[in-house]
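S.K.: Build me a structure from this.
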Amino acid sequence: MYSLHVKSALIKSPYWKKLSEVNRHRNTIWSFYRNDPWNVLDFVAFTLWIVGFITRFIVRDHAFEVSKICMSIDLCLWYMRCLHVFLASERLGPKLLMIFHTMKDLMSFLFFILIFLSAYAITTYSLITTSSFVIWTNSTYFTTVQNGGNLTNIEILRNIIEWGTWKIFGSTSLTTSDSVEIKYTAKNDAYGFVTLILTIAFLVVAYVLLLNNLIALFNFTIQRVHGESHRTWCYHFYVVLKEYEEKDMFVPPLNLCLWPISYYMRKRLHDSTKKRNNTFIAHDNYDVKHIRKQQQRIAEKYWKEKQISKDGSIHQRPYVCRQCKCRGTEADYIESTFL
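M.R.: Model (predicted):
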């Protein structure tokens, strides 16, 4: 009973309300950060780099393999991170958004493709390798070869994946690729005949049905993104410019070392601008402020329409990011388009 009174007193206290507001605000910021795919890409890239950097100093062959693989994947992710700059381009920005949306559609189809791929690859590979596992001397006596020719589990898994993956892209060869150490083929026997029938069925399902449905879904997604390309590009253009405007010129920790130099340069620039003509300065400031207001209205309109289309209600206040400094639903729907 005493604990209930203490709990109720804590809940009614102003400090508890402030803590709850801080916690709610922190969850909102974390949700916004997590929903941005570029932030997720940065987190994965930094994690791989830290793992690769630490394991590089461990003098073991397996640790060196982990370090090399992590560094290689991390380099690939940082190359992909450079695509963020192209969002500000009116021509390339919508194309990049089309790629992102089609990748989301592909992820939903990978579940079905993996099911058919696993069913076909494991079944047919077990059939064409039977002669290497079991050797019949006559109709009643046989001998078994251990592990199918001394293959490790990793090699068997790699051979199964490679055997089934190329069939998705239309390969009709019933012989394993030359990259494996021991080649297998579908012979002219019962195992080979069943493998041929299963290969035809898998090609019809995967190559004809699934891939064509995926292409049709891509076409619908591209048309939908193309219809909203200009409005979406205006928003991303504003966000990219705002982000690069607020960031420092130098990356951490160099920004701390070079801060006195940048402070001195800003001070000299500020002193030199006072000697200019006030007419031109006022005109330039007016143009910059006018462009900023236009970009801010476009960003507010984009987030409002996106929230309305998601929730189906105009009375619900949309969540607006702090990054673009929008101020809720006060912007008008009828705004001039930023050119």
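
S.K.: contacts, neighbours, all on C-alpha from now
M.R.: Will do.

S.K.: Could you pull out the strands in the chain for me?
M.R.: 134-136, 142-144 (DSSP state E).

S.K.: and those, which is most packed in?
M.R.: strand 134-136 (a mean of 13; mean count of other CA atoms under 10 Å).

S.K.: Verify the stated contact: Leu96 with Val85.
M.R.: No - at 10.5 Å, Leu96 does not count as touching Val85 under the criterion of CA atoms under 8 Å.

S.K.: Distance check, the most centrally placed residue in the chain against Ser3.
M.R.: For the chain, the residue whose C-alpha lies nearest the mean C-alpha position (CA atoms, centre = their mean) is Pro37; its distance is 5.5 Å. Applying CA to CA, to the nearest Å, the value for Pro37 to Ser3 is 44 Å.

S.K.: residues in contact with Lys306?
M.R.: By CA atoms under 8 Å, 6 or more residues apart in numbering, the contact list for Lys306 is empty.

S.K.: Between the strands of the chain, which one is closest to Trp303.
M.R.: Set against Trp303 and scored by CA to CA, those come closest in strand 134-136, at 64.8 Å.

S.K.: in stretch 61-71, what counts as buried?
M.R.: 63-64, 66-68, 70-71 (16 or more other CA atoms under 10 Å).

S.K.: with the residues you listed in mind, which one is nearest to Lys267?
M.R.: Lys267 has its nearest neighbour among the buried residues of stretch 61-71 in Met71, at 41.4 Å by CA to CA.

S.K.: hang on, the earlier thing: could you dump the strands of the chain to JSON lines with distance to Tyr207?
M.R.: Shown next, in JSON lines, are the strands of the chain (distance: least, CA to CA, whole Å):
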{"stretch": "strand 134-136", "distance to Tyr207": "33"}
{"stretch": "strand 142-144", "distance to Tyr207": "36"}
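
S.K.: between these, which one is nearest to Ser89?
M.R.: Nearest to Ser89, of all the strands of the chain, is strand 134-136, at 61.8 Å by CA to CA.

S.K.: what's that closest one packed up against?
M.R.: strand 142-144 (3 or more CA pairs under 8 Å, 6 or more residues apart in numbering; DSSP states H and E).

S.K.: Could you check how far the strand it packs on is from the centre of its chain?
M.R.: 50 Å (CA atoms, centre = their mean, to the nearest Å).

S.K.: Report all helices and strands that that strand contacts.
M.R.: strand 134-136.

S.K.: how distant is the strand it packs on from the center of its chain?
M.R.: 49 Å.

S.K.: Check stretch 210-218 too.
M.R.: 21 Å.

S.K.: Could you also give me the structure for this next sequence, so I can compare it with the first?
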Amino acid sequence: MERGPLQWLYRQYKIPFMKVFLNVLSLFALLTAYAYMLLFDFAKGISNTDVFLIAWMTSFFIEETKQVFVAVKRQRKKQYITDPWNILDWLSMITYICGMLMKLEDTNDYFTASKVLLVAAFIMFSIRILHMFSMSELLGPKLVIIQKMFNDTIAFMAIMFVISMCYNISYYAILYSENSEFTFEQLEKITRNGYWMLFGELNLEGDRLTEPECTFNQTEYREGSKERCPSSLGRFLAPYLKAVYVLIAVILLLNLLIAMYSNTFAEVHEKSKFYWSQLQTDFLEEFSLKSIFPVHMQLIAIPFFVIHAFVWLVRSLPRCRTVKCCDASVHAKDDSTILHHAPYTHEDDIKKFNKIPMFVRAYMS
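M.R.: Predicted structure coming up:
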């Protein structure tokens, strides 16, 4: 790699932009194979597509493990742990591993849970592509806007949760006089009413049903053959409670959220250059430490690194003996020559770096 056209290839590829470009291509290849597995090749056991995905995930795990060692060595453990993209990487890998382990089981319950976990991992890997857009001056500031809007959404959902919980419990308790069965399906029915109303699903006729369109028989409405009839008090009070909820949640709080989004967009858009420069600096620092080999080629490259390291160690043994003999003669000279050395410069760092074996520079830089 230090001679001929390979030297030019190494110097071109070690640029962070080229690392980003090839990692984006490898990530798209992963998602294509992942989508094919979920849609057309999802079966019990390990298929050929699963072998490719497992090899890619192993390479991805090696890359993330290397980042952990680099962060510890540079004393930046806190920055690594608090980075949301690193958290997403480890969470997606753990989810994928759990999904694949459940896929190996023969029972249908484990097989269904496996597909749910693998779909969740696919969603997280798809979101991971957004991190690559930080390099773009056009898309980078948009990611900052989305991140800050997401923080606004979390603050909004804390208020919305209290209002929605208050409405759902009150509405359901007034609408039906008899006790409800404590099941997951029943809890889902209680909470979905207020949630879907935020998106315009008012269901105005649901609280005004009367027999024979509905029934008071618990067996019939629990089986799902007919809707449950509301009580007379529920038919009278529930519409007014729903109107108050729409006024507070839909009209007031949603417009407040839109105003928060508009304010965040105006602030970030005004300083978009600054935010993008800061985002790009962190992004380039991360990819300057990545291997020159794409994530999906880590397993292919590791055997060559091991062979190169072994050859380098074998060749360096005679050299080390010569250096020790030379050191004895050097220390015998006058120490006054050391005091007249030139000051330490950046060129000394370059020379020191060039003495490092090629397999270290290729894999660790």
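
S.K.: And the TM-score between these chains?
M.R.: Overlay of the two chains. TM-score (TM-score structural alignment, normalised by the length of the first structure): 0.58; 221 aligned residues with a CA RMSD of 3.1 Å.

S.K.: do you know how far the residue nearest to Phe359 of the second structure when sequence neighbours are not counted is from Gln12 of the second structure?
M.R.: Residue nearest to Phe359 of the second structure in three dimensions, not counting chain neighbours: Phe305, with 5.5 Å by CA to CA, 6 or more residues apart in numbering. Phe305 of the second structure sits 20 Å away from Gln12 of the second structure, taking CA to CA as the criterion.

S.K.: likewise Ala71 of the second structure?
M.R.: Distance from Ala71 of the second structure to Gln12 of the second structure, by CA to CA: 26 Å.

S.K.: same check, this time on Asn151 of the second structure
M.R.: 39 Å.

S.K.: Same question for Phe61 of the second structure.
M.R.: 26 Å.

S.K.: counterpart of Ile81 of the second structure in the first structure?
M.R.: Residue pairing (TM-score structural alignment): Ile81 of the second structure is matched to Arg34 of the first structure.

S.K.: Its match: how many residues sit nearby?
M.R.: Counted with other CA atoms under 10 Å, residues neighbouring Arg34 of the first structure total 13.

S.K.: before we move on, what about Leu210 of the first structure?
M.R.: So Leu210 of the first structure, with other CA under 10 Å, has 18 neighbours.

S.K.: any idea what Leu83 of the first structure aligns with in the second structure?
M.R.: So, by TM-score structural alignment, Leu83 of the first structure is matched to Leu130.

S.K.: I'd like to know which of the strands of the first structure is closest to Ser309 of the first structure.
M.R.: Using CA to CA, the nearest of these to Ser309 of the first structure is strand 134-136, at 61.8 Å.

S.K.: From what I see, the match of Ile81 of the second structure and Val40 are in contact.
M.R.: Yes - using CA under 8 Å, Arg34 of the first structure makes contact with Val40 at a distance of 6.5 Å.

S.K.: Which stretches in the stretch 101-250 of the second structure count as helices?
M.R.: 108-132, 140-175, 184-197, 218-223, 232-245 (DSSP state H, counting those that start in this stretch).

S.K.: what packs against the first one?
M.R.: With contacts defined as 3+ CA pairs under 8 Å, 6+ apart, the packing partners of helix 108-132 of the second structure are helix 16-40, helix 84-103.

S.K.: now the angle between helix 84-103 and it, please.
M.R.: Counting by axes from the mean of the first three to the mean of the last three CA atoms, to 10 degrees, helix 108-132 of the second structure lies at 160 degrees to helix 84-103.

S.K.: now stretch 84-98 of the first structure, how far from the centre of its chain.
M.R.: With CA atoms, centre = their mean, you get 15 Å for stretch 84-98 of the first structure.

S.K.: typed the wrong thing, it's stretch 208-218 of the first structure
M.R.: Worked out by CA atoms, centre = their mean, stretch 208-218 of the first structure lies 22 Å from the chain centre.

S.K.: so that stretch aligns onto which residues of the second structure?
M.R.: Against the second structure, stretch 208-218 of the first structure falls on residues 251-261 (TM-score structural alignment).

S.K.: Would you mind listing the buried residues in that stretch?
M.R.: 253, 257, 260-261.

S.K.: Return the member of those residues nearest to Arg192 of the second structure.
M.R.: Using CA to CA, those come closest to Arg192 of the second structure at Leu253, 18.0 Å.

S.K.: contacting residues for the closest one?
M.R.: For Leu253 of the second structure, the contact set (CA under 8 Å, 6+ apart) comprises Met160.

S.K.: one more time with 10 Å
M.R.: The contact partners of Leu253 of the second structure, by CA atoms under 10 Å, 6 or more residues apart in numbering, come to 156-157, 159-160, 163, 198, 246-247, 259.

S.K.: Selecting buried members of these in PyMOL, what would you type?
M.R.: Of the contacts of Leu253 of the second structure, the buried ones go into a single PyMOL selection, burial set by 16+ other CA under 10 Å:
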select buried, resi 156+160+163+198+246
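
S.K.: wait, which of the contacts of Leu253 of the second structure is closest to Lys103 of the second structure?
M.R.: For the contacts of Leu253 of the second structure, the nearest to Lys103 of the second structure is Met157 (35.2 Å; CA to CA).

S.K.: so what corresponds to that closest one in the first structure?
M.R.: Match for Met157 of the second structure (TM-score structural alignment): Leu110.

S.K.: Next up, the contacts around its match.
M.R.: Counting by CA under 10 Å, 6+ apart, Leu110 of the first structure makes contact with 116-117, 210.

S.K.: ok, and for stretch 214-230 of the first structure, which residues are buried?
M.R.: Within stretch 214-230 of the first structure, the residues that qualify as buried are 214, 218, 221-222, 225, 229-230, counting by 16+ other CA under 10 Å.

S.K.: Among those residues, pick out the one closest to Thr144 of the first structure, please.
M.R.: Nearest member of these to Thr144 of the first structure, counting by CA to CA, is Leu214, at 43.8 Å.

S.K.: Does the closest one touch Phe112 like I think?
M.R.: No - using CA atoms under 10 Å, Leu214 of the first structure makes no contact with Phe112, being 11.2 Å away.

S.K.: contacting residues for Leu233 of the second structure?
M.R.: By CA under 10 Å, 6+ apart, the neighbours of Leu233 of the second structure are 174-177.
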